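>>> I would like to see how this sequence folds:
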Amino acid sequence: MTQWKHADFKQAQLSEHILLTLEAGGYTACWVGGCVRDELIGRPVHDMDIATSATPQEVEKLFERTVPTGIEHGTITVVIDKIPFEVTTFRTESEYKDFRRPEEVTFVRSLDEDLQRRDFTINAIARLSDGSLVDPYEGQVDLQRKKIRSVGDARERFREDALRMLRGVRFASVFAFEWEKSTWEALLELRGNMAYIAAERIRVELEKMIAGAQPTFGIKMLADSNLLATSKINWTTTQLQHPMMQLLDRLPAQPAELRWAALLQAFGVPGEQAEALMKSWTFSGSFAKSVSVLIRIDEAMNKVNESDDAQLRLTLVRCVLDHGRESVKLWIQYRDHLQATTDDSADLIRQASTWLKWIPVDTPRDLALSGNDIVAALKRKPGAWLGIYIRRLLESVALGHVQNERADLLKALEEIDANFAKDDSR
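Coordinates of the predicted model:
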């Protein structure tokens, strides 16, 4: 069995079985792309993609369970023991349409022709079943030199698919590599073609970059190149000096909301605008809302003087009632990573965690008094006032001023009603 130091043993074993099955059928087969690259630089290997001279139809005949996930581009997913493996036929690509899609894909039998169409030399290394490497573009040398260099002429590669420029930035950021001079010059010359790339494809690359070890390195490249000039925010060097940007690399990659919130705050995007912006980048509605809420909570807490415990606690309680307990927990985690090393900041995080634990109720249904009970007790018709009264009861219980018992709530309700009437008379 071919030795893989950085891949899951079962995944490596099953993928080798696929290679050997293809070879037994008379075809050439190899591992190619990211799995080979990551193994060579000592990074965890995830997807073990396979390339072969067999056509999709020939692949399907050799394996019991297959899924035609991208058959028009030559990709068949082979499933063994519930583990999927992408098997793609060697191919060449004709002229590209709108700097995004090839007009035509032609299947070929030659591995060399297949490697010739790939984006960067570090991704154009193949590994055969005997463990030997096929590396016609000296990708191993570039891995050692820590260089991002295109396969062949960089301008041709970037004209074929403009997204390759952003992929290069992502690779350079995640691996801490530098750009080979002519490849970077080609990026600067053709960066305007990014306007043709769909927001979803851009978002996927940005997600991977922001999840890397040094996202600020990639952001600096975006600022230096102005590669995303057509996006909704300006990726400029000014934002690199923002305190939040300086702390971005210290945040964990998961949960992803932490880094995205810090990034948007560094770019001066307020919480009320964050959700719409992230949706325009094709993030899911739930993720966009989660990031927006995180920024909103941070904004609310930052408006309060840290020495004013009563107001801080009230603000925290209101954030729980407005956005939910889990969102406030996420904010505490966020601030715990971003906080300065001063005792005051550390005390605030500890105090906020304690206050959160003390909150006994956070939704109207948790109250020992229902809306119907309130209407009956005050003998009034339901209206907008009811929501206000419920909210005030919730805040009182959450702050520990009133016990969540029916008798206590009814007494507090009388005071709320009296104060409400007094306010109306003014």
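
>>> When you work out contacts or count neighbours from here on, use the C-alpha atoms and nothing else.
Noted.

>>> From Y334, how far out is the residue nearest to the spatial centre of the chain?
In the chain, the centroid-proximal residue (CA atoms, centre = their mean) is E207; its distance is 3.8 Å. Separation of E207 from Y334 (CA to CA, to the nearest Å): 18 Å.

>>> again with G33
Applying CA to CA, the value for G33 to Y334 is 35 Å.

>>> Buried residues, the helix or strand harbouring L413. List them.
With elements taken from DSSP states H and E, the one containing L413 is helix 406-425. Within helix 406-425, the residues scored as buried using 16 or more other CA atoms under 10 Å are L409, L410, A412, L413, I416.

>>> Here is a second sequence; please produce its structure as well for comparison:
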Amino acid sequence: MASDLASIALEIARRLQTRGHAAYWVGGCVRDLQLGRQPQDYDLATSARPEEVEALFPRCLPVGRQFGVMVVIEEGHPFQVATFRTENHYTDGRHPAQVAFASAQEDARRRDFTINGLFYDPVKGELLDWVGGMEDLRLRRVRAIGPPEERFAEDHLRLLRAARFAAQLDFDMEPATLQAVRHLAPAIRKVSAERVRDELKKLFHPGCAARGLAWLERCQLLGEVLPEVAALAGCQQDPLYHPEGDVLEHVRRMLRALPADANPLLPWAVLLHDIGKPPCQEEDAAGRRHFHHHERVGADMTDALCRRLRFANEEREILVECVRSHMKYHQARQMRRSTLRRLLLRPSASLELELHRLDCTTTGRDLANYEFLQAARQQLEAQPALARPLLTGKDLLALGMSPGPAMGRLLREVRDKQLHDELNNYEEAMNWVRQRLQEGGASGPNPAGANSKKCPES
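Take a look at the predicted model:
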């Protein structure tokens, strides 16, 4: 796929050049090629005006015509094709008040970082570097083009992008650029939640998540974008269970242990699983620290954080459930079979198991509990029929039950018996329900057991 994209991007440049226009690959694709990495997309810059680009390519979207930006669709793939331009008079920390078409050199100098300011002519095989990007690639550093504070004032998101590129590429940051990021860090709050979220997702990709956290700290951005995580610093834990140190150090170590191919939500589960600890910390008479109910408080905090950053609802729900349930796994071997199976059948279970594994390995605990959980999960996978309840409300309606709490309680009991291997198929479940209804066990306040004792009235 990537080689196909390169071939298509080459043909776009060739077509533009054939009509007398300058045309280059620009930005991240050039940087990645110089680093020996495979680009995921290709952007082009050209002397052609938007209307000339539109005339050359039948499928063309004017996504930013006023800025000279068009998207060319070739063989079903989008390629951004932008006219060389300069920008000035930024009034809102993102949008320029004035845009003028310009030369390729001027276009390079308006970009954010030198490593993103490289141009490459794929037709001639010629690299063009007007900003010192190749030297910074050799030195493995992120450096702003021109005065750093001016670049960051133009678009405040660049503050976060500087940290993200340093983390992704495992580069250092040029001192003046780092100083400017630190000085202007509070300005990141002016950037829309969606743009911040998208940068953070890239920064906390499993392959670079630990470096991402380190760079947010080093750039003094962590408290600006994730204050709940920043608050973990200095929150000391009981050394009996957490000899590694405070909660933030615990998180750092878990991020370092992330597999590069992990679920993209796993770094977020790591970051957020203990954010309820600072507001819940207590110290008993013996001087031991406790964090009672931190998972419940943390789940509420995670919900608020995900809403603030405009996470997709499905992602938010999974992360909230991970935080709420992560302590349950430590008691797995004491659970009833049905309770454990309910836990492992939830959509978030695979993510929670990985979170539990990281939690154990980074605190010096053995993996016996994790291995027990994995064995239980493998047993469930060998019994796919357990994934779905034997009965639904429709089945009970067909037996003459009325909708209401009693029906819900009876369905839960059937499900419990199914997960406990006491009911194995539809017929067994229906026969059991019929018997319960005949005994009147589903009509009272406690249909789960007709012979159970009633609680005394208070």
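
>>> If you tally nearby residues, what's the number for the equivalent of V78 of the first structure over in the second structure?
For V78 of the first structure, the aligned position in the second structure is V72, judged by TM-score structural alignment. For V72 of the second structure, the count of nearby residues is 22 (other CA atoms under 10 Å).

>>> Tell me if I am right that V72 of the second structure is in a strand.
Yes: counting by DSSP: H, G, I helix; E, B strand; the rest coil, V72 of the second structure falls inside a strand.

>>> and the residue nearest to it when sequence neighbours are not counted, how many residues sit next to it?
Distances taken as CA to CA, 6 or more residues apart in numbering put C60 closest to V72 of the second structure, at 4.5 Å, once the chain neighbours are dropped. Neighbour count for C60 of the second structure, taken as other CA under 10 Å: 20.

>>> C60 of the second structure pairs with which position in the first structure?
When the first structure is aligned by TM-score structural alignment, C60 of the second structure is paired with T66.

>>> ok, that match touching V79?
Yes: the pair T66 of the first structure / V79 is scored as a contact, 6.0 Å apart, by CA atoms under 8 Å.

>>> Sticking with L343 of the second structure, tell me its helix or strand.
Here L343 of the second structure, judged by DSSP H and E, is contained in helix 337-345.

>>> Let me see the ranges of the strands in the first structure.
For the first structure, the strands defined by DSSP state E occupy 29-32, 50-52, 66-70, 75-80, 83-89, 91-93, 96-97, 101-102, 105-107, 126-127, 133-134, 147-148, 178-179.

>>> give me the stretch of the second structure that the second one matches.
When you say that, I think you mean strand 50-52 of the first structure. The aligned range for strand 50-52 of the first structure in the second structure is 44-46, by TM-score structural alignment.

>>> Comparing the matching stretch with the first structure, how large is the average distance?
Superposed on the first structure, stretch 44-46 of the second structure shows a mean distance of 0.3 Å to its aligned residues (mean CA distance after the TM-score superposition for the first structure).

>>> Would you mind listing the outside residues contacting that stretch?
Stretch 44-46 of the second structure has contacts (CA atoms under 8 Å, 6 or more residues apart in numbering) with 9, 13, 16, 21-26, 79-84, 104.

>>> picking up where we left off before, contact partners for the match of C60 of the second structure?
By CA under 8 Å, 6+ apart, the contact list for T66 of the first structure reads E60, I76, T77, V78, V79.

>>> Over in the second structure, see which of the residues you listed survive.
On the basis of both residues aligned by TM-score structural alignment, their matches' CA atoms under 8 Å, what survives of the contacts of T66 of the first structure in the second structure is E60, I76, T77, V78, V79.

>>> Between which two of these is the distance greatest?
The distance between the two most remote of these (CA to CA) is 11.0 Å, for E60 and V79.

>>> which residue in the first structure lines up with P447 of the second structure?
Using TM-score structural alignment, the equivalent of P447 of the second structure in the first structure is D417.

>>> Oops, could you answer that again for A376 of the second structure instead?
Counting by TM-score structural alignment, A376 of the second structure corresponds to A352 in the first structure.

>>> That match is in contact with Q333, isn't it?
No: using CA under 8 Å, A352 of the first structure is not in contact with Q333; the gap is 10.7 Å.
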